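> sequence? don't have it. structure:
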């Protein structure tokens, strides 16, 4: 069940110019942020890769079932069943299990607002924006602040929840003779559904169902504020771990360049396989941040050029043409800036590859300039053809 609310707003051309100028200032700020993000990312990637390569050459595999005091202070790899003798218990509901981790997941029935806007440009540069706000009831683990809704009346969500999501971790998790540090324990995340025994005594207002528990009057007709509660856990199982051995505890390893290394994977894996996966994960993260930084730069340049298209909107068709043109230029400048930043960073961290990227960026700059000159020459040529024709007509 949901409803909709439509709002029509009018924005004058002068107001749009003012807003676009403010956006220009934010665009300059976003360029600084994007450049810094891309430069930092290249340094992070190179340092992490070097730390992994260095650590891969130092690691020694040991038997988890045997004490190895001679390896104290050294980087080791071991594989075995991670266990804990501790019983983890929920402090609000009668759920407990001997496990490495126990997790309570709570979803609350709430109002959710979504909006869709359509903008229409009018002659003279003014705009008319039609925004439709839709309100739907959804199950969400996150709190939705209804006070920020455009139309909060009749769509209020409860400010306090009876139950919330929570995680419990065993104080000590061991693999054979050795214990895991907090850093390694935080990497254990392969949860599975916990089956709750039937006919247990429950708090008032809570009923048991096939998925776990339901807090509310009737799960067939949920009300705002009702909650669905489920549990998952991580039982004892085999893990492969890499870290510094300090006494009988595996801790994170600090490479010579200051980067920390603490690896853990479910199942039996060799040290080389774990390091290769870590290198692959590092490369994936690097590309994700590169794409995010490049997108931020494209958006930033588009914000900087926005006043031009708004000024041109005094004639709608001309404004649309300028918007398309500035969009293309923003895309090219964003990519060029990203490549240039990455190239400079790589010259700093990886000189040979950085120079190659810098040449590519320079090629794009030349292409952009060449295309601009072609357009300018074509416009002049067309103008020189049109002038005699108009003169002859007169």
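In hand now; what should we look at? No experiment lies behind these values; they were computed from the predicted model shown.
> contacts and neighbour counts: CA atoms only from here.
Fine.
> list the helices and strands the strand or helix carrying residue 107 packs on?
Taking DSSP states H and E as the criterion, residue 107 maps to strand 101-121. Helices and strands touching strand 101-121, as assessed by 3 or more CA pairs under 8 Å, 6 or more residues apart in numbering; DSSP states H and E, comprise strand 87-89, strand 127-140, strand 166-169, strand 227-234.
> Check which element follows the last one along the chain.
Next along the chain after strand 227-234, taking DSSP H and E as the criterion, comes strand 237-246.
> which outside residues touch the helix or strand just after that following strand?
Under the assignment DSSP H and E, the closest C-terminal helix or strand after strand 237-246 is strand 249-251. With CA atoms under 8 Å, 6 or more residues apart in numbering as the test, strand 249-251 has contacts from 178, 179, 180, 181, 183, 184, 242, 243, 244, 245, 262.
> and the comparison structure, right after this:
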């Protein structure tokens, strides 16, 4: 463990806070088109899904009819392939949709934590603690960036990285699935690793152990693996996606499939695991659209909030000459930033809704007006309180 103490003066913090205004302005400006675009995306996707629900044609996957070319078709069947996917080094073979080699290396990992305290006069004192632990990681950890390098060195390369193989030709009945549809097939099964099938060049450095009902390979460069892992050891397991029952909604083009493009420019190209009705597939897509809409709303509103916070940061830093005053001002600016972001987000979304769906947009504008009213009321109350306090001070 290593502890580093750094201090920043009040003048240094002031300079940083004023520089942060530029970043705050950029965050606020970028959040507006993001929020506006998101509402348009959500509306177009919803309308596109509704159009798709009305246009879909149920067909049999075993018989492809020319009259369905260009139509949005729905069918079920078993996604299967004749290809055998293989990992030659570990001697694993599988006839199915996907084969994954999951590799992890035992490495040093740096954990960083910081505590910052304000000092009288406006400066800050920061204690940064660096802890080092050994753990299995799926990707290389660059130890050259560690704060404390001595005794915490990781290998520069990974002998057996993770890798994924996917069948190039997958059919459901007579239909050939596109790669975008094949990538939606899920449901991993764990596969065993058998020592006698592993390449002879690496076999002597590998030990196979049973874990969670399947066998896993442990590799140690230059020596036989034992029960105590060392830095640089690699753990390898395999999972695979078998031929599976699926439900598909896409546009027929001969025996191939491509995304169905609606008049709202929504691309519909869906696959669900199992025998799922088209109505349920559309409902699932609508739920995902709503979820993504709220995620992007939260992202845009959060960007606007932090933008306003950064623009008002100099006020709290100026008041930090007395830490208590700085905390009070910081809480006040945080509340004001929240109200401004709430109002700004609602106004942006409501304008977008007026553009895309007018009735709902008017209601949102009313909510934005309420947020601005509370902000104005709070500002007036604060001014009145300050004036009353000044009035209570009697001249000498």
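Perfect, thanks for sending it. Just so it is clear, the model here is predicted, and its values are computed rather than measured.
> Give me the TM-score for this pair.
Superposed pair, TM-score by TM-score structural alignment, normalised by the length of the first structure: 0.94. Supporting alignment: 386 aligned residues with a CA RMSD of 1.6 Å.
> Pull up the aligned stretch in the second structure for the strand holding residue 107 of the first structure.
The aligned range for strand 101-121 of the first structure in the second structure is 98-118, by TM-score structural alignment.
> For the strand holding residue 107 of the first structure, what is the distance to the chain centroid?
17 Å (CA atoms, centre = their mean, to the nearest Å).
> Tell me roughly how far that strand lies from the second structure on average.
By mean CA distance after the TM-score superposition for the first structure, the fitted strand 101-121 of the first structure averages 1.2 Å away from its aligned residues in the second structure.
> And for stretch 316-323 of the first structure?
The superposed stretch 316-323 of the first structure is, by mean CA distance after the TM-score superposition for the first structure, a mean 1.3 Å from where its aligned residues fall in the second structure.
> Can you check which part of the second structure that stretch sits on?
Using TM-score structural alignment, stretch 316-323 of the first structure pairs with 323-330 in the second structure.
> ok, and the closest non-adjacent residue to residue 151 of the first structure?
Here the nearest residue to residue 151 of the first structure in space, its sequence neighbours aside, is residue 5; by CA to CA, 6 or more residues apart in numbering that works out to 7.7 Å.
> quick one on the thing from earlier: can you list the buried residues in the strand holding residue 107 of the first structure?
101-113, 121 (16 or more other CA atoms under 10 Å).
> Also stretch 73-88 of the second structure?
Buried residues in stretch 73-88 of the second structure (16+ other CA under 10 Å): 73, 74, 75, 76, 77, 78, 79, 80, 81, 85, 87.
> just stretch 216-225 of the second structure next, same as before
Buried positions in stretch 216-225 of the second structure, judged by neighbour count with 16+ other CA under 10 Å: 216, 217, 218, 219, 220, 225.
> ditto for stretch 291-309 of the first structure
Those would be 293-309, for stretch 291-309 of the first structure by 16+ other CA under 10 Å.
> quick one: what's aligned to residue 19 of the first structure in the second structure?
Under TM-score structural alignment, residue 19 of the first structure pairs with residue 16 in the second structure.
> no no, residue 241 of the first structure
Checking TM-score structural alignment: residue 241 of the first structure goes with residue 248.
> how many other residues sit next to that match?
For residue 248 of the second structure, the neighbour count with other CA atoms under 10 Å is 26.
> who's in contact with the residue nearest to it when sequence neighbours are not counted?
Nearest non-adjacent residue to residue 248 of the second structure, counting by CA to CA, 6+ apart: residue 271, 4.5 Å away. Contact analysis of residue 271 of the second structure by CA under 8 Å, 6+ apart lists 181, 184, 185, 246, 247, 248, 249.
> and the second one, how many neighbours?
Right, residue 184 of the second structure. For residue 184 of the second structure, using other CA under 10 Å, the count is 14.
> Distance of the residue mapped onto it from the first structure relative to residue 241 of the first structure?
Mapped onto the first structure by TM-score structural alignment, residue 184 of the second structure lines up with residue 187. Per CA to CA, to the nearest Å, residue 187 of the first structure is found 10 Å from residue 241 of the first structure.
> Which secondary structure element is home to the residue most central in space within the second structure?
By CA atoms, centre = their mean, the second structure has its centre lying nearest to residue 295, at 10.1 Å. Taking DSSP H and E as the definition, residue 295 of the second structure sits inside helix 278-319.
> Just give me the match in the first structure for residue 38 of the second structure.
So residue 38 of the second structure corresponds to residue 41, using TM-score structural alignment.
> next one: residue 157 of the second structure
Under TM-score structural alignment, residue 157 of the second structure pairs with residue 160 in the first structure.
> what about its match, how many residues close to it?
Residue 160 of the first structure: 9 neighbours (other CA under 10 Å).
> before we move on, what about residue 92 of the first structure?
For residue 92 of the first structure, the count of nearby residues is 10 (other CA under 10 Å).
> how far away is the alignment partner in the second structure of it from residue 250 of the second structure?
In the second structure, residue 92 of the first structure lines up with residue 89, judged by TM-score structural alignment. When distance is defined by CA to CA, residue 89 of the second structure is 38 Å away from residue 250 of the second structure.
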